[in-house]
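S.K.: Got a sequence here, can you build the structure:
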Amino acid sequence: MTRVLIIEDDPMVQFIHKSYLEKISQTMTIYTSTTLKESRELLEQHEIDLILLDIHLEDGNGLQLLEELRRQKYDMDVILITASKESLLVKESLHLGVLDYLIKPFTFDRFEKRVALYHQKTTQLNQSEMNQEHIDAFLQGQRTLEEPEEEELEKGLTPETLQFVISTIQQLEQPFKIQDITDKTKLSHVSVRKYVAYLEKNGQLLSENIYLKVGRPYKVFYLNQKEEL
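M.R.: Presented below is the predicted three-dimensional model:
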């Protein structure tokens, strides 16, 4: 389960961020705060995996908090979400190791891509080894050879999320169910089903209906060995 802290002093913007997260996945634990003081208290009380951080807050600068967290070796990722466009702030945030820098306002699709990037990063770093290609893509934001070009994807699908789903499928025991992917990725069932349907349509996944003596049949999927992901 992903634990997210939203640090945002505008109630409406905070509500939007929370709604976006809940739309992506119902399994996230979401905390909210409006000040640096309240954020520090929450960080002492709870383990946090991901912070959505605004820069200009009621009682200070969000980058001050980020600098403290890095100094104290807190192990969480941070996505800056701000209206600030100054290049110096972007440079400082990158030096402090932010996962991404989102400028308000932005679309849900853009937001979903960044959260998918977080999950993809977490999945990759939990592996015992990473090859050079994956490291290059991870550090430089390049596509791996496994990813299709964005224009090849159907409407509503993104390369980042597709690659995240592919990476997850490659780690699953075969055959697998849609629920196995949602449990591991924390993406919504609806979203995962779209990506699985895309991979099945392209012949990269095969499916089979399992019929039971009692109850409704269910579908399982497995990799098409002739069409590697």
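
S.K.: Could you use CA atoms for every contact and neighbour count after this?
M.R.: Fine.

S.K.: quick one, longest helix in this protein?
M.R.: helix 108-125 (DSSP state H).

S.K.: tell me which residues of it are tucked away?
M.R.: 108, 111-120, 123-124 (16 or more other Cα atoms under 10 Å).

S.K.: With distance to residue 180 as added columns, please give those in TSV.
M.R.: TSV is the format used below for the buried residues of helix 108-125 (distance: Cα to Cα, whole Å):
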residue	distance to residue 180
108	25
111	24
112	20
113	21
114	22
115	19
116	17
117	19
118	19
119	15
120	16
123	15
124	18
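
S.K.: Provide the secondary structure category for residue 208.
M.R.: Taking DSSP: H, G, I helix; E, B strand; the rest coil as the rule, one finds residue 208 in the strand state.

S.K.: quick check, nearest of the buried residues of helix 108-125 to residue 163?
M.R.: residue 120 (7.9 Å; Cα to Cα).

S.K.: dump the residue contacts of the closest one.
M.R.: 161, 163, 164, 167 (Cα atoms under 8 Å, 6 or more residues apart in numbering).

S.K.: now the strands: where do they sit in this structure?
M.R.: 3-7, 29-33, 50-53, 56-57, 60-61, 77-82, 100-103, 205-210, 218-223 (DSSP state E).

S.K.: The third one: how far from the chain's middle?
M.R.: With Cα atoms, centre = their mean, to the nearest Å as the basis, the distance from the averaged C-alpha position of strand 50-53 to the chain average is 12 Å.

S.K.: I would like the residues contacting it, please.
M.R.: By Cα under 8 Å, 6+ apart, strand 50-53 touches 2-8, 62, 76-82.

S.K.: Quick one, which of these are buried?
M.R.: Buried members of the contacts of strand 50-53, counted by 16+ other Cα under 10 Å: 3-8, 62, 76-82.

S.K.: By neighbours, which of the contacts of residue 120 wins?
M.R.: Counting neighbours by other Cα atoms under 10 Å, residue 161 comes out on top of the contacts of residue 120 with 23 neighbours.

S.K.: Next, the contact list for that one, please.
M.R.: Contacts of residue 161 by Cα under 8 Å, 6+ apart are 113, 116, 117, 120.

S.K.: Turn these into a markdown table, columns for distance to residue 137.
M.R.: Formatted as a markdown table, those follow (distance: Cα to Cα, whole Å):
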| residue | distance to residue 137 |
| --- | --- |
| 113 | 15 |
| 116 | 15 |
| 117 | 11 |
| 120 | 11 |
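
S.K.: let's see this one next to it:
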Amino acid sequence: MIRVLLVDDDALTLELHRDYLARLDDFEAVAECTGARAAIDAVLERGDEIDLVLLDVTMPDGTGLDVLRHVRARGAAVDVIAITGVRDADVVRQMVSLGVAQCLVKPFTFAVFRERLEQYREFRRRAAEAAGAPTQAEIDALLGALRPATRVALPKGLSADTLARISDEVRERGPVSAAEAAQRLGMSRVAARRYLEHLVTEGRAQRAARYGTRGRPESEYAWAQHPSLP
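M.R.: Predicted structure coming up:
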């Protein structure tokens, strides 16, 4: 189980992240903080009980960068995923220099949250397998596990929000056909197929023929076991 410290000054955001985390396998929220100073204390005092910090970057009593500088100076090697609404290249560079594993930019959907956390989980798995003296291939795999690949641009007429809903449908209830996805999500079969085919193009879903029905085989879509994108 990956033990997580949630840090955010907004109570509703904390609740949302807690709910998101509860929907994932192998993750458990073990503590919560609403400010930078409390986060520093939690990491330094309970470091052995925390594997990962979901760290808000902007808080009233300090920034996520302040938290990172303090805990790194005290030797804390806890993993951190930064959560920020700040789109500043210099801030990003500083976070990377302080060992941030990932960065989630607000606002984000549950699908994005889940994929980043699962990416981190895969990194931990590979790190455990490469313990000792890792080979070049193992090092490359470790770095690749944390490096988001470039997504295929959304074709004209496709919505990011609807794509996230379709993605959730495939992941949680797949394999599904275009007709099934359309009925559950209240959209046309043609539109559902466009989104499903886009997921196939991205490498996030796999298409297969569904046999056992009269007439031509129907296509069904299942989530890829090792999606190539975050």
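
S.K.: ok so, going back, with respect to residue 207 of structure 1, which of the contacts of strand 50-53 of structure 1 is nearest?
M.R.: residue 2 (29.4 Å).

S.K.: Quick one: the helices in structure 1, in order.
M.R.: Listed in chain order, the helices of structure 1 (DSSP H) span residues 11-24, 36-45, 62-71, 87-95, 108-125, 132-140, 159-169, 178-185, 189-201.

S.K.: out of the buried residues of helix 108-125 of structure 1, who's nearest residue 43 of structure 1?
M.R.: Once Cα to Cα is applied, the member of those that ends up nearest residue 43 of structure 1 is residue 118, at 19.2 Å.

S.K.: Give me the distance between the closest one and residue 49 of structure 1.
M.R.: 10 Å (Cα to Cα, to the nearest Å).

S.K.: who touches both of those two?
M.R.: Jointly contacting residue 118 of structure 1 and residue 49 under the rule Cα under 8 Å, 6+ apart are residue 77.

S.K.: Can I get the helices of structure 1 in CSV including distance to residue 152 of structure 1?
M.R.: Formatted as CSV, the helices of structure 1 follow (distance: least, Cα to Cα, whole Å):
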stretch, distance to residue 152 of structure 1
helix 11-24, 23
helix 36-45, 42
helix 62-71, 38
helix 87-95, 31
helix 108-125, 17
helix 132-140, 19
helix 159-169, 9
helix 178-185, 23
helix 189-201, 11
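
S.K.: Out of the ones you listed, which one sits most buried?
M.R.: helix 159-169 (a mean of 21; mean count of other Cα atoms under 10 Å).

S.K.: Could you check the angle that helix makes with helix 108-125?
M.R.: Between helix 159-169 of structure 1 and helix 108-125, the angle comes out at 30 degrees (axes from the mean of the first three to the mean of the last three Cα atoms, to 10 degrees).

S.K.: Now do helix 159-169 of structure 1 against strand 205-210, angle only.
M.R.: Using the same axes, to 10 degrees, one finds that helix 159-169 of structure 1 and strand 205-210 are set 50 degrees apart in direction.

S.K.: Pull the distance from helix 159-169 of structure 1 to the chain's centre.
M.R.: Chain-centre distance of helix 159-169 of structure 1: 10 Å, with Cα atoms, centre = their mean.

S.K.: repeat for stretch 123-134 of structure 2
M.R.: The answer for stretch 123-134 of structure 2 is 20 Å, by Cα atoms, centre = their mean.

S.K.: same check, this time on stretch 105-120 of structure 1
M.R.: Centroid separation for stretch 105-120 of structure 1 versus its chain: 7 Å, with Cα atoms, centre = their mean.

S.K.: re the thing from before, wait, which of the helices of structure 1 is closest to residue 148 of structure 1?
M.R.: Of all these, it is helix 159-169 that lies closest to residue 148 of structure 1, at 6.9 Å by Cα to Cα.

S.K.: That closest one to helix 189-201, inter-axis angle?
M.R.: Using the same axes, to 10 degrees: helix 159-169 of structure 1 against helix 189-201 is 80 degrees.

S.K.: ok, of the contacts of residue 161 of structure 1, which one's closest to residue 28 of structure 1?
M.R.: Once Cα to Cα is applied, the member of those that ends up nearest residue 28 of structure 1 is residue 116, at 13.2 Å.

S.K.: Show the contacting residues for that closest one.
M.R.: Contacts of residue 116 of structure 1 (Cα under 8 Å, 6+ apart): 160, 161, 164.

S.K.: what do you get for residue 219 of structure 1?
M.R.: Counting by Cα under 8 Å, 6+ apart, residue 219 of structure 1 has contacts 177, 207, 208, 209, 210.

S.K.: I'd guessed residue 64 of structure 2 sits against residue 56; true?
M.R.: Yes. Proximity of residue 64 of structure 2 to residue 56 meets the contact threshold set by Cα atoms under 8 Å, at 5.9 Å.

S.K.: Can you work out which residues contact both of these two?
M.R.: Joint contacts of residue 64 of structure 2 and residue 56 (Cα under 8 Å, 6+ apart) are residue 82.

S.K.: rewinding a little: from the buried ones among the contacts of strand 50-53 of structure 1, which is closest to residue 43 of structure 1?
M.R.: For these, the nearest to residue 43 of structure 1 is residue 5 (8.6 Å; Cα to Cα).

S.K.: The closest one contacts residue 32, doesn't it?
M.R.: Yes. Counting by Cα under 8 Å, residue 5 of structure 1 sits close enough to residue 32 to count as a contact (5.6 Å).

S.K.: could I get the buried ones among the contacts of strand 50-53 of structure 1 as CSV with distance to residue 156 of structure 1?
M.R.: CSV is the format used below for these (distance: Cα to Cα, whole Å):
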residue, distance to residue 156 of structure 1
3, 26
4, 24
5, 27
6, 25
7, 28
8, 28
62, 32
76, 29
77, 26
78, 25
79, 22
80, 24
81, 23
82, 25
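
S.K.: Make TSV out of the strands of structure 1 and add distance to residue 20 of structure 1.
M.R.: Below are the strands of structure 1 laid out as TSV (distance: least, Cα to Cα, whole Å):
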stretch	distance to residue 20 of structure 1
strand 3-7	12
strand 29-33	11
strand 50-53	12
strand 56-57	21
strand 60-61	24
strand 77-82	13
strand 100-103	14
strand 205-210	29
strand 218-223	29
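
S.K.: Sweet, I'm off.
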